[in-house]
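# Sharing a sequence plus its predicted fold:
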Amino acid sequence: MLNILSILIGLFALLMAIPAFLPLLGALNWLIIPVAMLGVLVGFVSSSNTGRNLCLVVLAICIIRLSLGGGIF
């Protein structure tokens, strides 16, 4: 059950991350990172790794995008 919740949180964070790739919307990553971290924490408690891995991938993508934009863009 917690794995499904972690997958849903990861999909929500991924859907929020899509517009954050557009120029001047990169600051949205500051909102997505805590959501993805919540999914990682829920994924650690679950017995399966799928949701946790999805959230870790989304988290890594958002952190890389944020660092490429200098933390703002």
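Right, received. Where do you want to start?
# contacts, neighbours, all on C-alpha from now
Fine.
# Tell me how many other residues crowd Gly69.
Neighbour count of Gly69, defined by other C-alpha atoms under 10 Å: 16.
# Oh, that last question was meant for Gly10, not what I typed.
30.
# and the comparison structure, right after this:
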Amino acid sequence: MLNIVSLLIGFVALLIAMVGILPIPLLPLVNWIALPIAILGAAIGAVSSSNAGRNLNLLVILISGGRLFLTWGLI
């Protein structure tokens, strides 16, 4: 059950992170919203018995965190 919750949180965070990757000015700040959501999903996924939800959230953390790292968290 926790894996399904983690997967749902991961898909929501992935949709938000994909919007943040677009090269529209100030839109990448949306990654600041996706990152804590993905961290919450990864924490829930770590408690579950399966790894799929945790892995999805770790992927979203890499995407949004990498985008923030490359732009110094600004744009």
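Thanks, I have the structure now. Source: prediction; values computed, not measured.
# What residue in the second structure is paired with Leu68 of the first structure?
Using TM-score structural alignment, the partner of Leu68 of the first structure in the second structure is Leu70.
# Tell me how far its match lies from Leu14 of the second structure.
Distance, Leu70 of the second structure to Leu14 of the second structure, by C-alpha to C-alpha, to the nearest Å: 18 Å.
# what's the answer for Leu22 of the second structure, then?
Taking C-alpha to C-alpha, one finds Leu22 of the second structure at 13 Å from Leu14 of the second structure.
# neighbouring contacts of stretch 29-47 of the second structure?
The list of residues contacting stretch 29-47 of the second structure from outside it, by C-alpha atoms under 8 Å, 6 or more residues apart in numbering, reads 2-3, 5-7, 9-10, 13-14, 16-17, 19-20, 51-58, 60-61, 64-65, 67-68, 73-75.
# Repeat the analysis, applying 6 Å as the threshold.
Under the contact criterion C-alpha atoms under 6 Å, 6 or more residues apart in numbering, stretch 29-47 of the second structure has outside partners 3, 6, 9-10, 13, 16-17, 20, 53-54, 57, 61, 64.
# what's the burial count for whatever residue of the first structure lines up with Ala34 of the second structure?
Here Ala34 of the second structure is matched to Ile32 in the first structure, going by TM-score structural alignment. Using other C-alpha under 10 Å, Ile32 of the first structure is surrounded by 23 other residues.
# What of Val57 of the first structure?
So Val57 of the first structure, with other C-alpha under 10 Å, has 16 neighbours.
# What lines up with it in the second structure?
Under the alignment (TM-score structural alignment), Val57 of the first structure pairs with Leu59 in the second structure.
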